[in-house]
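Trainee: sequence plus predicted model, see below.
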Amino acid sequence: MRIQIQLRIVGDDSSVISEGEILHLDKGDDRLEVVGLAFDEAKAILAGIQGGVVTAQAASFLARQRSCDLCGSLLLSKGPGQTQFRTALGTIALSSPRFHCCACRSGEARTFSPLNLLLTERIAPELLYLETRWASLVSYGMTAALLKDVLPIGGTADASTVRRHLHKVAGRHDADLSDEQPGGLGAGEDQPLPQGSVIVGIDGGYVRNWHDKKRNFEVMVGKSMAADRDDCCFGLVRSQDEQPKRRFRNVLGSQGLPVTQPVTMLTDGGDSVRALAGELSLGAVTMLDWFHIAMKLTGLKQYAKGLAHHNPVEALALQHRLERIQWRLWHGDGDEALIRAQALAADVAALITAYPGLKRLIKAVAGLATYIANNAAAIVNYSERWRNGERISTAFVESTVNLVVSRRFAKKQQMQWSKVGAHRLLQTRTKTLDGTLRDLFTRWYPGMAVNDNQVPDFARAA
């Protein structure tokens, strides 16, 4: 069986712009494996169609640029030239002549390349989007291998190219944030939701430092949740983001909320997380996560069990006092809890016992008092919130940290990152997981076709 595939491109006036054979195939019909097009044959057909379409579009554009748009004079050609345009269906070599500027355009450049006005970038937005999307989900090397397997792009994709393009997208997004008007609803539209209706959880994770391989650095991840709105997550490396407030405004805007929206921020009480929460929204109510309070108290109760083997009376008293501190914290009485914690720290420091873990116990009790003091303003009535069905834990953002950081930055594989590289990957990964990366590209390139914006199930799984 002989198969010929031809491409005919017709202009608006029904005239044939170009016509030619794309591919010639000789196919058998006597074996299962030869039925239909092979994958390489399909890619060759797509590449041939793409080459014909792009070449015809470039030639049509050049023909319109051949005359001066002011006086209509025919422009003189300085000479031929060539350029390449990378698309998702192959790299296309194009003729790119240079023209002399018309004499009526005094003071401008003497020559110019018209095709540069069309091809402002040498990579098609669709390919840039695919590279960024998949590199946000899996490694740069796997992304390059995947795209080469399914697209007719040959050897033009490699891990370094994919990484460079992702950094380009993230850098452009960061630059846009500094120039954008604050996101959200305009004047006269819906009023902000009530305080507490928008919950923002912030937590930190650690990745290995490429430049100082024995150390880790912290990445910050947050998740914003509002009633009847899509959840939105964000991430950053603090040293690489001088104005995190603008990023948070963008998050609220993507949820259709005004920048003045009152929010409740849940944190684990760590210094870096607490500082970031204060910068993101000046009017936010910061709330200390109950889970981390409970974990600290649980650790101290374990010390009390160890102390019971050496001094049962003191151990029983310690357990009772910890329960009273916990009760005070649960009901939002941070001041009294702090007084009791400081008194407990002083008494434990004065203990005389053979318990081998005494030094660690003294340090842990003192740490509890410091923790309560540092976060006194963020301690709320957890009992009341619990009865009202309101959130008191950052468990939802901890799962987000696992999804955003652990699954891509491969902590178990001990992958190493630069701070710039980690920060930029966080921007595209969070947008990919939110399903808003395509929206970003269609804002930059309005002519991009609307496409399925779903994230693969394996990427969404917690």
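Mentor: Arrived safely.
Trainee: going forward, measure contacts and count neighbours with C-alpha atoms only.
Mentor: Fine.
Trainee: what about the residue located most distally from the centre of the chain, which helix or strand?
Mentor: The outermost residue of the chain, judged against the average C-alpha position, is residue 313 (53.5 Å), by C-alpha atoms, centre = their mean. Assigned by DSSP states H and E, residue 313 falls within helix 312-330.
Trainee: mind giving me the packing neighbours of the longest helix seen in the chain?
Mentor: Taking DSSP state H as the criterion, the chain has its longest helix at helix 39-64. For helix 39-64, the packing partners by 3 or more C-alpha pairs under 8 Å, 6 or more residues apart in numbering; DSSP states H and E come out as strand 2-10, strand 16-26, strand 90-95, helix 115-118.
Trainee: tell me which residues in that helix are buried?
Mentor: For helix 39-64, the neighbour count (16 or more other C-alpha atoms under 10 Å) marks 43-56, 58-59, 62 as buried.
Trainee: next: stretch 114-128.
Mentor: So for stretch 114-128, counting by 16+ other C-alpha under 10 Å, buried means 114, 115, 123, 124, 125, 126, 127, 128.
Trainee: contacts only, for the second one.
Mentor: Residue 115 makes contacts with 58, 61, 62, 96, 97, as judged by C-alpha atoms under 8 Å, 6 or more residues apart in numbering.
Trainee: in addition, the following structure is provided for comparison:
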Amino acid sequence: MRITLQVVVQDEGEMPATVTEIAQFERDGLDVGSLGLHLEEAKSLLGRLQRTMVAAQVAEAVARTSICPTCGTPLACKGHHRLIFRTPFGRLSIDSPRLYPCRQCMANAPTFSPVARCLPERVSPELQYLEVKFAALMSYGLTVNVLHEILPLDHVLAASSIRRQVTALGRRLEADQATDGRQQEEIAAGSRLQDIPEPSPVRAVGIDGGYLRLAGHGRRQDGWFEVIVGKSMRDQEAGHTFAYVHKLEHRPADRMSSFLLREGVQPDQPVTFLSDGGDTVRFAQLGFGDRGEYVLDWFHIAMRIQNLEQMIKGRPAHCDGPSNAVLIKALHGATCHLWHGCPYPALRRLESLGWDLDAEASPEEAKLLGKLEELIIYLDNNRHCIVNYGDRYRHGEPIASGFVESAVNQVVSKRFVKRQQMAWRPRHAHNLLQIRTAALNDQFRSNIERWYPSVAGGERHRLAA
């Protein structure tokens, strides 16, 4: 059996259609190895089809722009050069003529290239989308291998070129998000006067941090920088995430406002922010402005108290001062005050507990006193975020930020690979985080289609039935 595929190109004018044979297949018999197209045949077929379509499109565009739109005089050609354009179906070398303008209508105008004018970028949007999305989900080396395996690329992809695409699209995505945030704020400000405001679709926003190794610092202690990761908690559907490098964000309030508006939260609707109370995360929250209630994660409080209780139980029984049972009872009393949102009585109980310990009695006593002081400092720094956890728990409101800790693992750890000790530059990591969060939120494709409307597809792009 011989199967021949031809492409028929019909111009809008009266010119006859051109027929080009692009593939010919031969099959003998029927088995699982010969049924349908092979992968290499499909890749070759797509590459030839792409070259045929592009040649026809370029020829039509050049013919249309080679005539003066004012007087209809054919334009003289100054010369030709080759224009390289990369697509998911191969790299194309396109003949690009340079034309003189009409001497009668535009005598002083410079020469121009109609193909270069139509193609200001040298990479197709869909190839950019594939390169950047795969790079956001896996390493650059794996991205190169996967794209070479599935696409009919007749040129060698380089990890450096994919890295440049990530940087460019990451900056563009962040700029668009900031612009959209300002526009949505204006729209929301104009529609604030409502009789009954709709309830917020977001129950809470969790904030947490992760560390990445800084490139060029080896294993030095200061060779790290922190990434802030946030995730929204919803009732009916999964929440969305955002991330940024902490020291590169100069306007965290604008970023948070833009994120909340994309989540459907209006500027006058309060939001609950949950965090573990770390120094960097606490400072990041202060930059969000007065958008709602800030809650210290109860799980982190309970874990610190449990750790302290285990250390008290391991304290030697013959130590001077109060017994272990008395110390544990005082610790439970402080825990009860914290559970009901009373940080000051809890701090007084913990401080009095520290007065009963003698750091000079034994190394265990000194270590216990050090842990107790760490807990007191931690609670004192976050006392404005300690709420009535018992009341919130009884009313079904969130009091723990476990959902955002899984987001840190999903956004940061699985891509930036801490175990392999990958090192990053803050600016590049920041751009990659914008792409990765958009891809995990299933929003990256919509951004590409908004930037390039012709990629979105429509009736004219669909295959004939």
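Mentor: Received, thanks. Treat the numbers as computed from the prediction; the structure is a model and nothing was measured.
Trainee: what's the TM-score for these two chains?
Mentor: Scored against TM-score structural alignment, normalised by the length of structure 1, the superposed chains reach a TM-score of 0.90; 448 aligned residues with a C-alpha RMSD of 2.4 Å.
Trainee: which residues touch the residue farthest from the centre of structure 1?
Mentor: Counting by C-alpha under 8 Å, 6+ apart, residue 313 of structure 1 has no contacts.
Trainee: sorry, back to before: what's the following helix or strand after the longest helix of structure 1?
Mentor: Defined by DSSP H and E, the subsequent element after helix 39-64 of structure 1 is strand 77-79.
Trainee: what about the helices in the stretch 151-300 of structure 1?
Mentor: Applying DSSP state H, counting those that start in this stretch to the stretch 151-300 of structure 1 gives helices spanning 159-179, 244-254, 271-280, 290-307.
Trainee: just to revisit the earlier point, format the contacts of residue 115 of structure 1 as TSV; extra columns: distance to residue 221 of structure 1.
Mentor: Compiled in TSV, the contacts of residue 115 of structure 1 are given as follows (distance: C-alpha to C-alpha, whole Å):
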residue	distance to residue 221 of structure 1
58	44
61	46
62	48
96	46
97	49
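Trainee: need the max-distance pair from those residues.
Mentor: Across the contacts of residue 115 of structure 1, no pair lies farther apart than 61 and 97, at 12.0 Å, counting by C-alpha to C-alpha.
Trainee: how far off centre is stretch 251-269 of structure 1?
Mentor: 17 Å (C-alpha atoms, centre = their mean, to the nearest Å).
Trainee: counterpart of residue 261 of structure 1 over in structure 2?
Mentor: Under the alignment (TM-score structural alignment), residue 261 of structure 1 pairs with residue 269 of structure 2.
Trainee: wait, what's in contact with that match?
Mentor: Residue 269 of structure 2 sits in contact with 200, 291, 292, where contact means C-alpha under 8 Å, 6+ apart.
Trainee: cool, and residue 102 of structure 2?
Mentor: 68, 73, 74, 75.
Trainee: sec struct for it, please.
Mentor: Following DSSP: H, G, I helix; E, B strand; the rest coil, residue 102 of structure 2 is assigned to coil.
Trainee: if I look at it, how far off is residue 70 of structure 2?
Mentor: Separation of residue 102 of structure 2 from residue 70 of structure 2 (C-alpha to C-alpha, to the nearest Å): 9 Å.
Trainee: how about residue 341 of structure 2?
Mentor: Residue 341 of structure 2 is 78 Å from residue 70 of structure 2, by C-alpha to C-alpha.
Trainee: between those two, which is the more surrounded one?
Mentor: Between residue 341 of structure 2 and residue 70, residue 341 has the larger neighbour count (other C-alpha atoms under 10 Å), namely 20 against 10.
Trainee: setting aside sequence neighbours, what's the nearest residue to that one?
Mentor: Sequence neighbours aside, residue 388 is the residue nearest to residue 341 of structure 2 in space, at 3.9 Å (criterion: C-alpha to C-alpha, 6 or more residues apart in numbering).
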